[in-house]
Structures are given as structure tokens and as C-alpha cells.
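Q: predicted structure and sequence below. I'll ask about it afterward.
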Amino acid sequence: MKRRQEIACLLGRKIKKIRKYNGMTGKELSVNLGISQQQLSRYENGISLITIDKIYIFCDIFDITISQFLDSCNEQKSLSHHHLLNSFY
């Protein structure tokens, strides 16, 4: 269960970062995804895990591939682990 929550948080942070970088409001993105603003908030805050079909739509909205989206999440996680390890030295 903890791993699922970590993934939800990681994906949520990335969704929010991409949305804000592109100047899109939560309302606009939620309409484009076909979900409520509350559901988008749950995704962005890591409370709910976004489904693959919504990831596909999200990537289409921002003209990125799913691979690019997931790779950027992996890079972020690697940097976090690197920072954590460095804090011990």
C-alpha cells in the first residue's frame, strides 16, 4: 500500500508541475480530462492514483508521450533518492 501511495504522490506532483508550467488552470484540465476539479485535486495531491486512460488523455493534452511523462517521473524519483543518500554523508 505504501508503494502505491508513493507512486500516486510522484505522479500527482508531475501532473501539477506540467499543468502549471503550461499555464492551465485546474478547472481547464479537469474539463479536458472529463473529471471533477475535486478528482484532479486528489490526483495532484497524491490521494488518488490516476488511471492509465487519464494519463493517456493528459499526455495528449500536453503533446507529450506516456514514455516522456513516466521517464520524467523516474528522473525526479532518482534525484530524490540521490539527495536523500547525500544527506547521510
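A: It's in.

Q: rest of the way, CA atoms for contacts and neighbours
A: Will do.

Q: residues making contact with the longest helix seen in the chain?
A: Ranked by residue count under DSSP state H, the longest helix found in the chain is helix 66-87. Contact with helix 66-87 is made by 10, 11, 14, 55, 56, 59, as judged by C-alpha atoms under 8 Å, 6 or more residues apart in numbering.

Q: put this next to the first one:
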Amino acid sequence: MKIGEIIKRLRKAKGFSQMELAEKIGITYQQLQKYEKGKSKITVDRLIDIARALDVPLSAILSEIYKKENIEIYSEEEIVFLEYFRKISDPELRKSFLKIFEQLSKK
């Protein structure tokens, strides 16, 4: 299933019009229409915005795409953790966090 079709299905299931969802994510309804029809590529950042606006985990959208592929999908918590981790600019602090999580995972 194509990503635009998934977005359209989820949007309708949540009861949003194209105009309502587009406003929630800060784009025109025409751009959302292009996403849903597969005429424009969707960035990961935009996909995250759409998932949040629809109040669904990003993995709900991605899992539809990869159902047949047997690819592991990250949970919403893992995605959020990765977003925060990437914002840590100090390499030593990043290493420290990794050591902490390594120790926590052994318990």
C-alpha cells in the first residue's frame, strides 16, 4: 500500500477533511492532496507531523508499508528517544548516555 493511500485512509478514519488535516500540519490542502495521490514525495519530518496531527504513532503508518517485508518498525518511544538523542551535541555526553543505557539493559 502506498503511503499516500495510508494517510488518506487514516485521515478519513479520524474524520478529518483534507482542509482540516492540512491546517493542522501547516500546509495547503492542495499539497496534502498531492501527498495522498502520490504526486509529491513526503519527507520524514512531514510524515511525523501528519502522524502527530492524526494522533497515531508513526509506526502505524510505516508498518502498513512494510507488512510484507518483515522489517522491524520502531515504536513511538524509540523514535522520540532517537530525536532527543540526536539533539545532544556533546559527543562525550552521548557516550555517557549510551553507557547508562547499556547498563540498564543488562538488568
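A: Yep, that arrived. What you see is a predicted model; the values in this text were computed from it and never measured.

Q: just give the TM-score of the two.
A: Once superposed, chain against chain, the TM-score is 0.69 (TM-score structural alignment, normalised by the length of the first structure); 70 aligned residues with a C-alpha RMSD of 2.0 Å.

Q: so which of the contacts of helix 66-87 of the first structure belong to strands?
A: When DSSP state E is applied, these are split such that none fall in strands.

Q: who wins on neighbours among those residues?
A: Ranked by neighbour count (other C-alpha atoms under 10 Å), those have residue 11 at the top, with 25 neighbours.

Q: so where is stretch 21-34 of the second structure in the first structure?
A: Aligned using TM-score structural alignment, stretch 21-34 of the second structure spans residues 29-42 in the first structure.

Q: likewise stretch 79-88 of the second structure?
A: The aligned range for stretch 79-88 of the second structure is empty, by TM-score structural alignment.

Q: buried ones in that stretch?
A: Neighbour counts over stretch 79-88 of the second structure (16 or more other C-alpha atoms under 10 Å) mark residue 79 as buried.

Q: map residue 16 of the first structure onto the second structure.
A: Residue 16 of the first structure maps onto residue 8 in the second structure, by TM-score structural alignment.

Q: OK, contacts around its match?
A: residue 36.

Q: give me the element it is part of.
A: Using DSSP states H and E, residue 8 of the second structure sits in helix 3-13.
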